[in-house]
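> with the sequence up front, the predicted model follows.
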Amino acid sequence: MKLPSDTELTETGLAPAGAARLLVLACGALAHEILAVIRANGFEHIDLQCLPAILHNHPERITPAVRGAVAAARADGYDRIFVAYADCGTAGDLKKAAAELDVEMMPGPHCYAFFEGTEGFLDRADDEFAAFYLTDFLVRQFDAFVIRPLGLDRHPELRDAYFGNYEKLVYQAQTDDPDLT
């Protein structure tokens, strides 16, 4: 399977191949890492479908999108579906929907917790409350997720208003890519 570009993963996501028994339904921001795990372990029984990563800019859209994707996957014959999202700003709605839909879901408040382990992330949550988190995907798509949606491309003077209260930057690098650092 050829991985789509980050722009495609941001805007349209990734369709499932339709050949496996288990569907992992994830955010497009996690596609690189999930596909790496699937390939490294030869998990031919797993298909990956990614919803557009840009849904994170409107968390109220995540749960309806997941509900629709689960319904479509069941119509396509998937009997096992795993939701590789954390709460992602849904205020518990996604967890409630996963239970109603009888699908398993990743625990945790954000995908950032996946990269360092949910327990460790939660242990440090109080100390890193004023931290701005970045992943490789977010660094590559910073313009699409932060600069343009916040209007910083048109009003750079707003930078301090948006970011002035952050005390720490946490970059959870998944690769050793000098272009990203």
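Everything's here; your move.

> okay, CA-based contacts and neighbour counts for the rest of this
Will do.

> residue contacts, the residue nearest the centre of the chain?
The C-alpha lying nearest the average C-alpha coordinate of the chain belongs to Cys27 (C-alpha atoms, centre = their mean; 3.8 Å). Each residue near Cys27 by C-alpha atoms under 8 Å, 6 or more residues apart in numbering is listed here: Gly13, Cys50, Leu51, Pro52, Ala53, Ala84, Tyr85.

> so which of those belong to strands?
Cys50, Leu51, Ala84 (DSSP state E).

> make CSV out of these and add neighbour count and distance to Val103.
Compiled in CSV, those are given as follows (neighbours: other C-alpha atoms under 10 Å; distance: C-alpha to C-alpha, whole Å):
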residue, neighbour count, distance to Val103
Cys50, 24, 16
Leu51, 23, 16
Ala84, 20, 10
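
> put this beside the first:
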Amino acid sequence: MVVDQKKAEHRLPSQERLNHEKVHVIACGAIAREILAISDQHGLHHIDLQCLPAIWHAYPQKIVPGLEDALRSARARGFERIFFAYADCGTGGDLDRLCEREGIARIAGPHCYSFFSGNDVFKAKTDEDLLSFFLTDFLARQFDAFVIEPLGLDRYPQLKDIYFGNYRKLVYLSQEADESLQAKAKAAADYLGLEYEYRFTGYGDLTRSLRSL
């Protein structure tokens, strides 16, 4: 039996039909602000954004199970075009295996530091950045909640040397040229006892990934 696709779509409930026409982007909450900014700048109004907890940045073992749940829910609501706004993000290849099983694309790269820099640029600086700790705009804003507290440094400050003793510099990869964020990033470097380096990246490869949708 041949099904007329347009007639089939018109038989869907109105919201489900609307979902059928959009791209559902399941994203790390740590890059939600950037995705919304890119969508506004480039008129990507077909993107339907769902964010998973940003704190999973510190607990990457939660990412793939969370994406599996979000994927099932999105498909149940009629979304057929789905994209994962995640890099590997510490999943050790588990995210790629999920993408292969389910036929889902993701942002290329090992983590957000890489795709914000531009994956090729980040790779070229591997040797130079070997002993670097990275911040993005999100982490500059949320340094206490996403670095100090998860590592227990607020309770056990003596752990700072154990965690960061082998680093030499803090590199702030900036998406927006914001002096207040630069001041926060510099304060984070001072707190950790690291040299400070500022690099403006903009949105890097994230823009290309979203525009390709």
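Perfect, I can see it now. Since this is a predicted model, take the numbers as computed values, not measurements.

> quick one: the residue nearest to the centre of structure 1 and His56 of structure 1, what's the gap?
9 Å (C-alpha to C-alpha, to the nearest Å).

> same check, this time on Thr175 of structure 1
Counting by C-alpha to C-alpha - Thr175 of structure 1 and His56 of structure 1 are separated by 22 Å.

> so for the two, which sits in the more crowded spot?
Between Thr175 of structure 1 and His56, His56 has the larger neighbour count (other C-alpha atoms under 10 Å), namely 17 against 10.

> for stretch 105-122 of structure 2, the distance to its chain's centre please.
In this view, stretch 105-122 of structure 2 has its centroid 10 Å away from the chain centroid, taken as C-alpha atoms, centre = their mean, to the nearest Å.

> that older thread, and in structure 2, which of the contacts of Cys27 of structure 1 remain?
Mapping those onto structure 2 (both residues aligned by TM-score structural alignment, their matches' C-alpha atoms under 8 Å) leaves Cys50, Leu51, Pro52, Ala53, Ala84, Tyr85 still in contact.

> now the helices for structure 2?
5-10, 14-20, 32-42, 63-76, 94-102, 112-117, 119-124, 137-141, 143, 159-164, 179-192, 205-211 (DSSP state H).

> can you name every helix or strand that the first one contacts?
This points to helix 5-10 of structure 2. Helices and strands in packing contact with helix 5-10 of structure 2 are listed as helix 14-20; criterion 3 or more C-alpha pairs under 8 Å, 6 or more residues apart in numbering; DSSP states H and E.

> now do the second one
Helix 14-20 of structure 2 makes packing contacts with helix 5-10 when contacts are defined by 3+ C-alpha pairs under 8 Å, 6+ apart.

> which residues in structure 1 does the helix it packs on align to?
The aligned range for helix 5-10 of structure 2 in structure 1 is empty, by TM-score structural alignment.

> who's in contact with Ala27 of structure 2?
Contacts of Ala27 of structure 2 by C-alpha under 8 Å, 6+ apart are Leu49, Gln50, Cys51, Leu52, Phe84, Ala85, Tyr86.

> so which of these persist in structure 1?
These retained in structure 1, by both residues aligned by TM-score structural alignment, their matches' C-alpha under 8 Å: Leu49, Gln50, Cys51, Leu52, Phe84, Ala85, Tyr86.

> what's the closest non-adjacent residue to Leu98 of structure 2?
Val64 (7.4 Å; C-alpha to C-alpha, 6 or more residues apart in numbering).

> should've said His10 of structure 2
Nearest to His10 of structure 2 is Arg17, by C-alpha to C-alpha, 6+ apart, at 7.1 Å.

> right, and Pro59 of structure 1 touches Asp93 too?
No: using C-alpha atoms under 8 Å, Pro59 of structure 1 makes no contact with Asp93, being 9.9 Å away.

> Leu139 of structure 2: neighbour count?
Residue crowding around Leu139 of structure 2 was assessed by other C-alpha under 10 Å; the count is 20.

> OK, contacts around the nearest residue to Leu94 of structure 1 once chain neighbours are set aside?
Leaving aside its sequence neighbours, Leu94 of structure 1 sits nearest to Thr63 (C-alpha to C-alpha, 6+ apart; 5.1 Å). Each residue near Thr63 of structure 1 by C-alpha under 8 Å, 6+ apart is listed here: Thr90, Asp93, Leu94, Ala97.

> so who does Arg155 of structure 2 touch?
Contacts of Arg155 of structure 2 (C-alpha under 8 Å, 6+ apart): none.

> Ser132 of structure 2 now?
Contacts of Ser132 of structure 2 by C-alpha under 8 Å, 6+ apart are Tyr167, Arg168, Lys169, Leu170, Val171.

> count of residues packed around the nearest residue to it once chain neighbours are set aside?
Excluding its sequence neighbours, the residue lying closest to Ser132 of structure 2 (C-alpha to C-alpha, 6+ apart) is Lys169, at 5.0 Å. A count of neighbours around Lys169 of structure 2, defined by other C-alpha under 10 Å, yields 20.
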